[in-house]
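1. starting from these lines, generate the structure:
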Amino acid sequence: MTAPRPAAPAARPDRRAVLGLAVLALPTLLLSVDMSVLYLALPHLAADLDPTGPQLLWAVDAYGFMVAGFLVTMGTLGDRVGRRRLLLIGAAAFGAASAAAAFAPTVEFLIATRALMGVAGATLMPSTLGLIGGMFPDPRHRAAAIAVWSACFMGGTALGPVVGGVLLHWFWWGSVFLLGVPVMALLLVCGPLLLPEQRADHPGRLDLASVALSLAAVLPVVHGLKTLADGHAPAVPLLTAAAGLAAGALFVRRQLRLADPLLDLRLFRAPGFGAALAVMAGGALAMGGTFLLISQYFQLVAGYPPLTAGLWLLPPSLAMVAATLAAPPLAARVGRASVIGGGMFVTAAGFAVLALAPAQDGAPAVMAGLLLASVGLGPGAALVADIVVGSAPPERAGAAASLSETSGELGIALGIALIGSLSAAVYRAGVTVPEGVPEAAGSTLAQAVDVARSLPDATAAALLGPAREAFTDGLNLAGGAGAVGMALFGAALVLLRTPAKPAGPDESAAPPGSVRVNEPVPDA
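-> Okay, the predicted model is just below:
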């Protein structure tokens, strides 16, 4: 009996598609850098604009909340009006908002421009991933292209503090936003030349009521949780969050009844689709909030200048990029679920190290914990994005990409809000403000460091010692919670993974274009 011939290798991807991927990778990197680029700039921003504690958090996460709130709308809009067209419109708006944020005269103006950057960023994220799905129809090439895209997305979040540290060494805090101007200008020039236009053949109308309900579902829940964690009376925050959940229920109900829904819930019927989104959100939540604390730890607890603090974060950033790029060939050998679940256990080990890091001479332990967490989360990001995009029909690629981005962006934003607010509560409970020192020092460590500059050495030491210990307690709490959460995620994937046996005729049935979570990925 003649042995079966090996599958013929796929033809090389089109050169224009490869150049187009490079064009799409750059704004993706920038957009994720903007999620975390303010981390090291917070002490400088606090000294210049004198924000309150909640204002400081809003300056950081207003961008992420608006991205998350508008992603579903923009993903569907791109399917209907054209992904390239929406990408170019968003690029122009993002560049203009970035320039405005760089020269913000007040913290309120900065928060507003960060929100505008978020709305513009929401047009870019699903368009880039949706375009990649159409530019690389071969599954092997698509897996490799999405790994590159994911490396930019995940690596950009990690590189944000590094970029911020380099810029803050030479320039003022507003310079961290000016990166967006030349990058978006390059996209506006090269996009029409290298990117194809993609849209649905029979687009429906955009339901504005669904747009309003999607925003009403996301923003009140986040605001309520933030306010509750900031130590306010629980009645109003809980009512606010409950109102958001009610709006979410109305949103889902409306989508099920519309002929042209804003969010096609049939996408969740594809095997592994919902689980992939949950993994993306959980990992992003843990990493987003922890990165905020780690960036401040190196600068405010360890006492490093911005450039040195940024360089401490460089090895984990490079490790995350390398792990993300290695995901497709590794999954081809052992399966997606094994790679994602194993990565969760590695991430849990990293967070466990963070839970034990001390305030005194703890920088090596913090860097080691972050290194492990970055290596563990990188592969899952690439594989989850490929599962989501591969599960959707081509005409819904933008909507599917928006769901992937929503889970990741909302996870990061919620992580910043929840972990940042909870660690702030731990700080306020643990810090001791010496007599005669302004009470503002008990609000955040950044304010304590700023107040200490004008105090006698002995008084400054009496303030900063307990303040740094209290801040580290918050980081330890975040690390412990992250370790438990990632271990539970990993265990769930191990227990619920697809059985490693050949599928029978009935088992193999799946919606066209769907991708199983544990299906090996062919080598690119």
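2. CA atoms for contacts and neighbours, from now on please.
-> Fine.
3. which strand or helix spans residue 56?
-> In this structure, residue 56 sits in helix 53-81 according to DSSP states H and E.
4. what's the first helix or strand after that helix?
-> Criterion used, DSSP H and E; the element after helix 53-81 is helix 83-102.
5. longest helix anywhere in this protein?
-> helix 457-496 (DSSP state H).
6. tell me which residues of that helix are tucked away?
-> Neighbour counts over helix 457-496 (16 or more other Cα atoms under 10 Å) mark 459-460, 463-464, 466-483, 485-491, 493 as buried.
7. compare with the first, here's sequence two:
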Amino acid sequence: MSVTPTIDATTWKRAGKREWWGLAVLVLPTLLLALDMTVLHLAAPHLSADLKPTSSQLLWILDIYGFMIAGFLITMGTLGDRIGRRRLLLVGAFAFGVASVMAAFANSANMLILTRALLGIAGATLMPSTLSLIRNMFQVDSQRTLAITIWMTGFIVGSAIGPLVGGLMLEFFWWGAVFLLGVPVMLLLLIAGPLLLPEFRDEQAGRLDLVSALLCVATFLLVIYGIKSSARDGLSLLALLVSLSGLAVGWLFVRRQRLIAQPMFDLGLFANRAFSVSVVAMLLTILALSGAWLLIFQYLQGVVGLTPLQAGLVMLPSALVQTAASLLVPRMARWLKPSVLVSCGLLLAVMGFVALMLVSGRATVGLLVLGTVIMGAGVMPMMILGTDLVISSAPPEKAGTAAATSETAAELGMALGIAVIGTVGASVYRRQMTDSLPAGLSSEQYEVAVDTLGGALGVIEQLAPEAASQVLLSVQMAFSEALHVNAFIGALIMATTAVLTAVCLRQVRLGASSH
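-> Next comes the predicted model:
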């Protein structure tokens, strides 16, 4: 039977052992999804040699997973509110496990694209379900903040170990093995979930409005596709038209929600300042980080010359400090208001961006690591308390919708960061390379070197030692300049977000909105 918890303070109760064990179960798919987002990029060369995809097919193999997650998050969040969050989580876990096996044994590029799309749709059921169940299982503010901290730590650990796990698996197994990581995790979730996780749903919700669901999915698929196309190939008329079409469909979705008696998505959630400001602040924070992180791993591998596994090891200190910082947030939240803790953390992150502006060549790799450590520690209050404010400011029966909105903001922020700030960095790199490349290159070599970092490194391998060293120096200077510009933009966005949260959340306290 489903239970719809009330918001009467007399019904609050502290979470017991069952809830904490249930949280451990919920962290597993979260860790797996974070790991799955990074591990495939390492496997790309191996699967390319086996399946021989075209360049277009390879891009779809890499991108379709994120497209589907972003496109289906809101729809799956609201579906969970209607049919039950545990039920949706278990259905999604089963689908994710089956799709993982299909992807592992895909024998063509098109089959892998299809299975990656199914993985993305299944992944979209897992994200809002885990977070909304935490909202219902942990009713006491301090316990809920700690639970969200542990949940967020799953993301950090998954992202950090992705390159390491992927590198080790590819050392001993074929590329499909990276997909099989999900099978035992989903089996454990299917076994333990019914025993440890309670069921929650909105008993007052009507049937899912399929028209609204289609409009919602189309909105995000079109917008994300247009943004990613612009990031990959530069701004084009087609990418612009696709993005504008997505915005037009989004307008129809919003209009329909205002007109129908039982809307799929409750736009009234945005009337709550804690909810709306936290969603915007999370989007801006991820946007700023994505623009810098886009270049950091390229810098370590292309400029410094590290392998993917070595680059992952170099980034481990950042993940470890992030984990430690995240565990401090619940304690600090007992004494400091969210506006103070979040804004101070974001200002600390600005200092991390400043450190990146000083990076130049191999000699300053330590400074790059320091910058990422400071950035990672600084954004943790925003990511934890912002998520807490988003789901706690919504009524318990709308927790799935609120959780999906939070995740969608993060996905949009990531896509915009890569597209907008990434495009600026790419243009800076091209301008610097145009001004600094030595004479003596063929016209084809010149165009390839100016276009991308990878292309420039390929050209260097073709040159004599003296010419290669000159081009490498140009590459290091140009890419360092691109990193500096992206870091500067990220610092401005992060500082703006710090001011936004300090001003707009100053009257907000954890739990105040929902209690």
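8. after superposition, how close is the helix holding residue 56 of the first structure to the second structure?
-> With mean Cα distance after the TM-score superposition for the first structure, helix 53-81 of the first structure departs from the second structure by a mean of 2.6 Å once superposed.
9. the aligned residue in the first structure for residue 149 of the second structure: how many residues sit nearby?
-> Using TM-score structural alignment, the partner of residue 149 of the second structure in the first structure is residue 147. Neighbourhood size, residue 147 of the first structure [other Cα atoms under 10 Å]: 28.
10. alignment lookup: residue 293 of the first structure to the second structure.
-> Residue 293 of the first structure maps onto residue 295 in the second structure when the alignment is built from TM-score structural alignment.
11. contacts only, for that match.
-> Counting by Cα atoms under 8 Å, 6 or more residues apart in numbering, residue 295 of the second structure touches residue 483.
12. mean per-residue distance, the helix or strand hosting it to the first structure?
-> Using DSSP H and E, residue 295 of the second structure sits within helix 273-298. In the superposition with the first structure, the average deviation recorded for helix 273-298 of the second structure is 1.8 Å (mean Cα distance after the TM-score superposition for the first structure).
13. between helix 465-504 and that helix, find me the angle.
-> Counting by axes from the mean of the first three to the mean of the last three Cα atoms, to 10 degrees, helix 273-298 of the second structure lies at 170 degrees to helix 465-504.
14. helices or strands up against the helix or strand following helix 273-298 of the second structure?
-> The element immediately downstream of helix 273-298 of the second structure (helix or strand, assigned by DSSP H and E) is helix 308-314. When contacts are defined as 3 or more Cα pairs under 8 Å, 6 or more residues apart in numbering; DSSP states H and E, helix 308-314 of the second structure packs onto helix 141-172.
15. quick check: the helix it packs on compared with the first structure, mean distance?
-> Helix 141-172 of the second structure differs from its equivalent in the first structure by a mean of 2.9 Å after superposition (mean Cα distance after the TM-score superposition for the first structure).
16. give the buried residues for that helix.
-> Using 16+ other Cα under 10 Å as the test for burial, helix 141-172 of the second structure gives 141-167, 169-170.
17. what does stretch 297-310 of the first structure give?
-> Buried positions in stretch 297-310 of the first structure, judged by neighbour count with 16+ other Cα under 10 Å: 297, 298, 299, 300, 301, 302, 304, 306, 307, 308, 309, 310.
18. got it, and stretch 100-117 of the second structure?
-> Across stretch 100-117 of the second structure, burial judged by 16+ other Cα under 10 Å covers 100-104, 106, 109-110, 112-117.
19. kindly report the same for stretch 198-209 of the first structure.
-> 198, 199, 200.
20. can you check stretch 357-372 of the second structure too?
-> Neighbour counts over stretch 357-372 of the second structure (16+ other Cα under 10 Å) mark 357, 358, 359, 360, 361, 365, 367, 368, 369, 370, 371, 372 as buried.
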